[in-house]
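**Q** Pasting the sequence and the predicted model now:
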Amino acid sequence: MVEITVCGSAVERAAAERATVTVQSRWSAPSPEAAMHAVAEAHDRLVTDAEAHEAEGAAESWHADRVWISHHEEWVGEGQPRRSVYTAAAAVTVRFRDFEALGTWIGRVGLHQTHEVGGIQWSLSDATERQRARAARTRAIADAVERAGDYAAAAGLGAPVIDAIQEPGTMPPGPVAPKGRMAAMAMEAADAGPAVSLEAGELEVRAAVEVRFVADALRHDRGSAGD
């Protein structure tokens, strides 16, 4: 009996269904009160927008769990005393279902000097990710079976039988950087400000599995030689 150990893998693809973006309100001023006041007003506008998007169904969820203030001394000129500068910031993160609504919102908030828009993180819905992961795992097993069969045939062995299955390492399947159709961004005119047209690329869900097989050597009958 011969052991054959192979690694099977598979990739499932699906169009992005969710887009998560973080918008930060940030302002610097000579006093902490002035910096915090400007940021508080800007942050309130973002929270109001996030609540409205969620209520309308354009967003799946949102949270605002980051706020900070810092201080540094700014050089003014030779022989001049340094000037104190206080910087305050707060952030709102929204997970959108509606990419058109997201593009419109980015175009609008980008008009304010206090707002900084971070990168967009594309993802699948939980249900789609589970479905694609299940399909990838099934195909990974089939890939391992095919590989083991090829090795067994090449080595002159019988049909391999699965003896053990194990996931290699700790690499859970999940979306990676968009491939194929890349995320495209283009500016369009709108009354409330420029909207951003967003098209998400396909995301990949990967699965890998290590499978150990056993196979018997083929027996070749030999005829008896006559006297």
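**A** Done, it's in. All of these numbers come straight from a predicted model, not from anything done at the bench.

**Q** rest of the way, CA atoms for contacts and neighbours
**A** Noted.

**Q** Residue 36 sits in which helix or strand?
**A** Using DSSP states H and E, residue 36 sits within helix 32-56.

**Q** And for that helix, what's in contact with it?
**A** Around helix 32-56, the neighbours that count as contacts under CA atoms under 8 Å, 6 or more residues apart in numbering are 23-29, 59-62, 64, 69, 86-92, 94, 114-115.

**Q** Comparison target below:
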Amino acid sequence: MVLIAVHGSASRSLPAERATAHLNVELEGDDRAEVVERTRALRAGLIETAEAFLASGAATRVGGSQLWARSEHRWEGREEQQRTVELASARVDVRFRDLEALAGWLLEAGSTAGVTVERVEWTLAAATRSAVERELRLAAVRDAVARAEAYGAAIGATSVGLRSVREAGLRPASGGGSGSMKWTAQASARSDGPGFALRPEDVELAVELSADFEAEPAAS
């Protein structure tokens, strides 16, 4: 009996179906109370708009951080005089299912003084991701079987049988790991002055596994 150890893999790129926008609200001035109040009002306006998207079904989640205030000492002017600047900031996070609504909202929000679009995370709907992951697991196993059968044919084996299948990171010699489905999402989102350019990219799902087979060599 000959042991054949191989790996199998499968991947697929799909258009993003969900997006989470992360916005930062930050204002500054000389009076802390006034800066805090303006920042709170600006954040409240963004939250109100986001909750309207939530009510219409365009968004699925609205969140963010509490408001933070701090003082910053700066040296300004030719004489480098020290000035104390009061700052207040908060974060607003909104997950969208309607990507057209997201683009319109970011265009408006990104044009507002004191609001910065930090990043956009792109993902798939949970049902889509679950279905595709299942298909990729099956495809990765088929890839491993094809590899093992090719090696078996090369050594003249009369049969090749599966012994074990392990997800990535679960083979003892590999040092362990989560063994979970590997997936990545990438996108490009940038602010150009008063406007905002949104360039979503595909979400890539990938599966890697290792498998052991036993091959029965031909009788000599």
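**A** Here it is on my side, so go on. Bear in mind that the values here come from a model prediction, so they are computed numbers and not experimental data.

**Q** care to give me the TM-score?
**A** Remark: TM-score between the superposed chains equals 0.86 [TM-score structural alignment, normalised by the length of structure 2]; 210 aligned residues with a CA RMSD of 2.3 Å.

**Q** re the thing from before, which part of structure 2 matches the helix holding residue 36 of structure 1?
**A** Per TM-score structural alignment, the counterpart of helix 32-56 of structure 1 in structure 2 is residues 32-56.

**Q** Just give me the mean distance for that stretch relative to structure 1.
**A** Its matched residues in structure 1 lie on average 0.8 Å from stretch 32-56 of structure 2 after superposition (mean CA distance after the TM-score superposition for structure 1).

**Q** what about the strands in structure 1?
**A** Under the criterion DSSP state E, structure 1 carries strands at the ranges 2-15, 18-29, 59-74, 83-96, 115-123, 161-166, 184-188, 195-199, 202-215.

**Q** ok so, going back, could I get the buried residue list for the helix holding residue 36 of structure 1?
**A** 32, 34-36, 38-40, 42-43, 46-47, 50-51, 53-54 (16 or more other CA atoms under 10 Å).

**Q** follow-up on the earlier one: for ChimeraX, what selects the buried ones among the contacts of helix 32-56 of structure 1?
**A** A single ChimeraX command selects the buried members of the contacts of helix 32-56 of structure 1 (16+ other CA under 10 Å):
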select :23,24,25,26,27,28,29,59,60,61,62,64,86,87,88,89,90,91,92,94,114,115
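
**Q** The longest helix seen in structure 1: which residues count as buried?
**A** In structure 1, assigned by DSSP state H, the helix with the most residues is helix 126-154. Residues 129, 132-141, 143-145, 147-149, 152 are the ones in helix 126-154 of structure 1 that count as buried (16+ other CA under 10 Å).

**Q** I'd like to know how far residue 69 of structure 2 sits from residue 162 of structure 2.
**A** 61 Å (CA to CA, to the nearest Å).

**Q** Repeat that for residue 47 of structure 2.
**A** 55 Å.

**Q** Serialize the strands of structure 1 to a markdown table and add fields for distance to residue 178 of structure 1.
**A** Below are the strands of structure 1 laid out as a markdown table (distance: least, CA to CA, whole Å):
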| stretch | distance to residue 178 of structure 1 |
| --- | --- |
| strand 2-15 | 9 |
| strand 18-29 | 12 |
| strand 59-74 | 21 |
| strand 83-96 | 17 |
| strand 115-123 | 8 |
| strand 161-166 | 28 |
| strand 184-188 | 11 |
| strand 195-199 | 11 |
| strand 202-215 | 5 |
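
**Q** so which of these comes closest to residue 107 of structure 1?
**A** For the strands of structure 1, distance to residue 107 of structure 1 was read as CA to CA. The smallest value, 4.4 Å, belongs to strand 195-199.

**Q** Quick one: list the elements packing against the closest one.
**A** helix 99-109, strand 184-188 (3 or more CA pairs under 8 Å, 6 or more residues apart in numbering; DSSP states H and E).

**Q** From the chain's centroid, how far away is the last one?
**A** Going back to what we said before, that points to strand 184-188 of structure 1. 21 Å (CA atoms, centre = their mean, to the nearest Å).

**Q** ok, and for that strand, which residues are buried?
**A** Quick answer for strand 184-188 of structure 1: no buried residues (16+ other CA under 10 Å).

**Q** what angle do it and strand 195-199 make?
**A** 160 degrees (axes from the mean of the first three to the mean of the last three CA atoms, to 10 degrees).

**Q** picking up where we left off before, quick one: which of the strands of structure 1 is nearest residue 104 of structure 1?
**A** Evaluated with CA to CA, these place strand 195-199 nearest to residue 104 of structure 1, the distance being 4.3 Å.
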